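Asks: Okay, sequence plus prediction incoming.
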Amino acid sequence: MLATVLLAGCGGSDGGGSDVASVKDASAAAEDGGSSGSGSGGKSDAEQAQEFVDCMRANGVDMEDPDPATGKLNLGAAMGPGADPQAMRKAMEACRDTMPQALKDKAAEKPDAQELESLKKFAACMRENGVDIEDPGPEGLDRGNLDTSDPDFQKALDACRELLTGATGGGR
């Protein structure tokens, strides 16, 4: 799934970071121009983005409307501090079919060397703050064994969130 849902909502308040490395990915892709390409059903970027936002809202995630002209999404508030990672993950899964193509494309990217370094620093910070997380591999962080509902996880995430600003790729 999207690195966007990396830690679903783990990105910084600048709109970054999804399952760990992931909400940032969604923001970066959204800022790159919304949605186009396959899966849009002939809809404009703005229409596809609005359908995605409507679905996310229907699934418990409050999001701003996309730019009506470009379809550009602002995911910062939905993924910033105080966001509910579990709600974000569930909504992203439920809205996968309405997700703009730009977000889908971004999710498929692997992290580059700079992003991997940021992810390593993030993982080290999380461990220093009591969360057992492995260093990232070539695909990004392995979120499989993370319990994002654990209060200790949220505390560590709050302490380490800023380290994700340079980490946008992948995630398994």
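Replies: Happy to help now that I have it. Please read these numbers as outputs of a predicted model, since none were measured by experiment.

Asks: Every contact and neighbour count from this point should use C-alpha atoms.
Replies: Will do.

Asks: any idea how far the residue nearest to the spatial centre of the chain is from residue 155?
Replies: For the chain, the residue lying nearest the average C-alpha position, counting by Cα atoms, centre = their mean, turns out to be residue 23 (1.5 Å). Remark: distance between residue 23 and residue 155 (Cα to Cα, to the nearest Å) = 17 Å.

Asks: quick one: contacts for the residue nearest to the centre of the chain?
Replies: Under the criterion of Cα atoms under 8 Å, 6 or more residues apart in numbering, the neighbours of residue 23 are 3-11, 15-17, 75, 79.

Asks: Scan these and report the most crowded one.
Replies: Sorting the contacts of residue 23 by how many neighbours each has (other Cα atoms under 10 Å) puts residue 11 first, at 40 neighbours.

Asks: one more structure, for comparison:
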Amino acid sequence: MVSRMKRFIFALAFLVAGCGVIPGLGADDNRHDQLVKYAQCLRQQGINVADPPPGEDSFNLDGRGVPKDKLEAALTTCKKYRPQERPPTAEDLERMRKSAACLRRNGVDASDPTAADPGIRVGSPPPGKDLDAITAACEKEAGQ
């Protein structure tokens, strides 16, 4: 089973690339409400994101065309609403490192996660390549 922490971290990394899905913590009402507040805050900062549907623990964020500094500022401003996750396990980190290595093999600039900074910073894909397709293949390869 894919850990929610890993999905959240992996998704946050793709925000830097321009778009992604933000997983939450589960479908319980309190956590869903927290994720809705996070989405609302991001919209107030000019980021295109829809509320998660009832019973869902994710929402789509479209950061294409948003300058990186504006996106990072919005994420910082809205951090207080972001659902809190458990720290990644060694297994989570290893799978994320495998994903990052796969992304790099496919021409995407990707940083290795650490326990202190578990996110994967991701750049744009090579011209003519689809980041979603590369990501899906790398997640599968890494066992996510």
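Replies: In hand now; what should we look at? Every value quoted in this text rests on a predicted model; they were computed, and no experiment measured them.

Asks: Give me the TM-score for these two chains.
Replies: The TM-score (TM-score structural alignment, normalised by the length of the second structure) is 0.59; 125 aligned residues with a Cα RMSD of 3.9 Å.

Asks: Can you give me the separation between the residue nearest to the centre of the first structure and residue 61 of the first structure?
Replies: Remark: distance between residue 23 of the first structure and residue 61 of the first structure (Cα to Cα) = 13 Å.

Asks: Could you do residue 133 of the first structure as well?
Replies: When Cα to Cα is applied, the distance between residue 133 of the first structure and residue 61 of the first structure equals 26 Å.

Asks: Who has more neighbours out of the two?
Replies: Counting neighbours by other Cα under 10 Å for residue 133 of the first structure and for residue 61 shows that residue 61 has the greater number, 23 against 18.

Asks: After alignment, which residue of the second structure pairs with that one?
Replies: Under the alignment defined by TM-score structural alignment, residue 61 of the first structure is paired with residue 47 of the second structure.

Asks: Let me know how buried residue 113 of the first structure is, in neighbour terms.
Replies: Using other Cα under 10 Å, residue 113 of the first structure is surrounded by 11 other residues.

Asks: what's in contact with the longest helix anywhere in the first structure?
Replies: Among the segments of the first structure that qualify as a helix by DSSP state H, the longest is helix 113-128. Helix 113-128 of the first structure is contacted by residues 21, 132-138, 140-141, 156-157, 159-161, 163-169 when judged by Cα under 8 Å, 6+ apart.

Asks: Going by contacts, tell me the helices and strands next to the helix or strand following it.
Replies: Heading C-terminal from helix 113-128 of the first structure, the first helix or strand you meet, by DSSP states H and E, is helix 151-160. In terms of contacts (3 or more Cα pairs under 8 Å, 6 or more residues apart in numbering; DSSP states H and E), helix 151-160 of the first structure is packed against helix 113-128.

Asks: Residue 52 of the first structure - how many residues pack around it?
Replies: When counting by other Cα under 10 Å, one arrives at 25 neighbours for residue 52 of the first structure.

Asks: To which residue of the second structure is it aligned?
Replies: Residue-level alignment of residue 52 of the first structure against the second structure, with TM-score structural alignment as criterion, gives residue 38.

Asks: That match - nearest residue in space that isn't next to it in sequence?
Replies: Spatial nearest neighbour of residue 38 of the second structure, chain neighbours left out: residue 81 (4.8 Å); criterion: Cα to Cα, 6 or more residues apart in numbering.

Asks: distance of the corresponding residue of the first structure for the one you found from residue 26 of the first structure?
Replies: Under the alignment defined by TM-score structural alignment, residue 81 of the second structure is paired with residue 98 of the first structure. Summarising the geometry, the distance separating residue 98 of the first structure from residue 26 of the first structure, computed by Cα to Cα, is 14 Å.
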